[in-house]
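*Asks:* make a model of this:
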Amino acid sequence: MDTVKIKVHQDIFDLSYAMLRELEIEISKSHFMEIGVRIDLAKQSISISYEHAKGVNKLLANNLPIPAMVLFRVQFEAVLRAFWIMFVADGNQIASLSFGYTMEEQFKKEKYPTATEMINLLASANLPARDVVEHFKMFKKYHLKQLNSFVHTGKQSFTRDLLGFDIEILMDVLRQSNNLVTIAAQLLFTLTLPDKQKYIGNLIQKYRHCFYMDQDVDNEKRQRVDSYFDGK
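*Replies:* Now for the predicted structure:
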């Protein structure tokens, strides 16, 4: 990968991190409902996803794209997990996530739904946030297989280690990571007093270049990818 190109795009990394910092400050000064363990766990999962997002930003800015891809995959699951916890996890699953940190509990086998299972559960729940569930479905369709390959040091890792990444691919990863940040924050701000969901729209408008929007989609590339899936 061309290091010079990374430097040319350094302003995007800086702007992105400024956005994350601004959002972090807004969250820190917000007042949240105190309703119970389910909401506490959802908030915790969102907080974890937010830390992942900062890591993706820093890794890309420091020319470490492969670990950034791994963390991007983990960030997606943390956001997805927050919605699963909030809306469809049953009482036993919630209880198992809020354990007491004993030695015995650390070694118990975890039995939670996979990313695909969580998406299906959310889709079948017919939630008001259908656009978010659709985003999860599209993410799974277009990105999950490739990102899983990076996580497990599969074909994508070996190929990209040799060939590198086009800088525009990395910019798209950064922007889509930020999309996940706003999805998580949108859920978080439904729990504030007062509700702060409108803040997200203003944040996206202010930092427009840091996000991947519908109008940014390369339709020719999308059709090419879709033709691959259609042929399956």
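*Asks:* rest of the way, CA atoms for contacts and neighbours
*Replies:* OK.
*Asks:* max-length helix in this structure?
*Replies:* helix 37-61 (DSSP state H).
*Asks:* what sits up against that one?
*Replies:* 6, 10, 13, 16-17, 20, 65, 67-69, 71-72, 74-76, 78-79, 81-83, 85-86, 94, 97-98, 170, 174, 177-178, 181, 184-185, 188 (C-alpha atoms under 8 Å, 6 or more residues apart in numbering).
*Asks:* now the buried members of those.
*Replies:* 6, 13, 16-17, 20, 65, 67-69, 71-72, 74-76, 78-79, 81-83, 85-86, 94, 170, 174, 177-178, 181, 184-185, 188 (16 or more other C-alpha atoms under 10 Å).
*Asks:* for this protein, which segments count as strands?
*Replies:* Using DSSP state E, the chain contains no strands.
*Asks:* farthest residue from the center of it?
*Replies:* E104 (31.0 Å; C-alpha atoms, centre = their mean).
*Asks:* quick one, what contacts that residue?
*Replies:* Contacts of E104 (C-alpha under 8 Å, 6+ apart): none.
*Asks:* and I27, by the same measure?
*Replies:* I27 touches nothing, counting by C-alpha under 8 Å, 6+ apart.
*Asks:* now it: how far from S47?
*Replies:* Between I27 and S47 the computed distance is 10 Å (C-alpha to C-alpha, to the nearest Å).
*Asks:* let's see this one next, to set against the first:
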Amino acid sequence: MGELDEMLAKSHDFAEHLLGMFGEDIEWFGGDRPEAAAAAAELAFEHAHALRVLFSAGTPNSGAAMLRLQYEALLRAAWLLYSAPESPVEKLSAFLTEETAATAKNVISAEKMLLALESTAEKAPNLRGLVLQLRELRDSAWAPMNGFVHAGLHALARTQDGFPAELGTNLVKLSNGMLPMSARLLARTTTSVALVTAVDKVYERFVDVLPVVAPGGN
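*Replies:* Purely as a prediction, here's the structure:
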């Protein structure tokens, strides 16, 4: 088994462990805000799963494109839970029809969501770790993430010259680094304080599949 294949197998175990913590006995908060945030966090997990599947299938450029989708779902989850005004929460929680889809279109950009979270974090120290990680990802990885989504230079060059296994391993790790943040947000839409605490400690058992810097708290 190559380095990338081994990373993918371990990453799958990591994601499954995190999701397995949310058993059928978990009680969830009701209401538009926590339900919408939970849906976005779950979507981030789905995008991470798709990334691993695409890398496993030998389509790494398509897998790399999933990073932006995963990041935006994570960012949306945090914004919905902590910073979004009631109006966009309602728009993004409405029953899906052509009319509601049009109303919810272009509710807010990724940068504005992040700015709103940074403003919230100024008054909520417990959010600063999460928001710092989101900002660092935005500043360091946004351009290449867009490049893979929009068939830019990153994607075209890797298609022509090959996709190094080391790069694939690092991108999978980057995706894995967003999973604990998604799990923490998801846990905070439940009534279980013990679950939040447990999720906060999971990364300690899977450091070999994570970026060097552990994700911040939330």
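*Asks:* give me the TM-score for these two chains.
*Replies:* The TM-score (TM-score structural alignment, normalised by the length of structure 2) is 0.88; 210 aligned residues with a C-alpha RMSD of 1.9 Å.
*Asks:* from the buried ones among the contacts of helix 37-61 of structure 1, which land in helices?
*Replies:* Checking these against DSSP H, those in helices are 6, 13, 16-17, 20, 65, 67-69, 71-72, 74-76, 78-79, 81-83, 85-86, 94, 170, 174, 177-178, 181, 184-185, 188.
*Asks:* please name the nearest non-neighbouring residue to the corresponding residue of structure 1 for L174 of structure 2.
*Replies:* Correspondence of L174 of structure 2 to structure 1, assessed by TM-score structural alignment: Q176. Closest residue to Q176 of structure 1 apart from its sequence neighbours, by C-alpha to C-alpha, 6 or more residues apart in numbering: Y212 at 5.6 Å.
*Asks:* re the thing from before, look up how far I94 of structure 1 lies from the match of L174 of structure 2.
*Replies:* 29 Å.
*Asks:* residues contacting the most centrally placed residue in structure 2?
*Replies:* Residue closest to the mean C-alpha point of structure 2, counted by C-alpha atoms, centre = their mean, is L74 at 3.6 Å. Counting by C-alpha under 8 Å, 6+ apart, L74 of structure 2 makes contact with A40, A41, A44, M178, M181, S182.
*Asks:* how near is it to Q133 of structure 2?
*Replies:* 11 Å.
*Asks:* and what of E24 of structure 2?
*Replies:* 30 Å.
*Asks:* same question, K201 of structure 2
*Replies:* 17 Å.
*Asks:* so which of the two has more stuff around it?
*Replies:* With neighbours defined as other C-alpha atoms under 10 Å, K201 of structure 2 and Q133 compare such that Q133 has more, 19 against 11.
*Asks:* how about that one, what's its match in structure 1?
*Replies:* By TM-score structural alignment, Q133 of structure 2 lines up with H135.
*Asks:* how close does its match get to M171 of structure 1?
*Replies:* Counting by C-alpha to C-alpha, the gap between H135 of structure 1 and M171 of structure 1 amounts to 19 Å.
*Asks:* N178 of structure 1 too?
*Replies:* Taking C-alpha to C-alpha, one finds N178 of structure 1 at 11 Å from M171 of structure 1.
*Asks:* now swap in D40 of structure 1 and tell me
*Replies:* The value you get for D40 of structure 1 to M171 of structure 1, if C-alpha to C-alpha is used, is 33 Å.
*Asks:* and those two? Which one has more around it.
*Replies:* M171 (21 against 18).
*Asks:* and K111 of structure 1, what pairs with it in structure 2?
*Replies:* With TM-score structural alignment as the criterion, K111 of structure 1 matches N106.
*Asks:* number of nearby residues for that match?
*Replies:* 8.
*Asks:* ditto for C210 of structure 1
*Replies:* 24.
*Asks:* residues contacting it?
*Replies:* Contacts of C210 of structure 1 (C-alpha under 8 Å, 6+ apart): I12, L15, S16, L174, R175, N178, I204.
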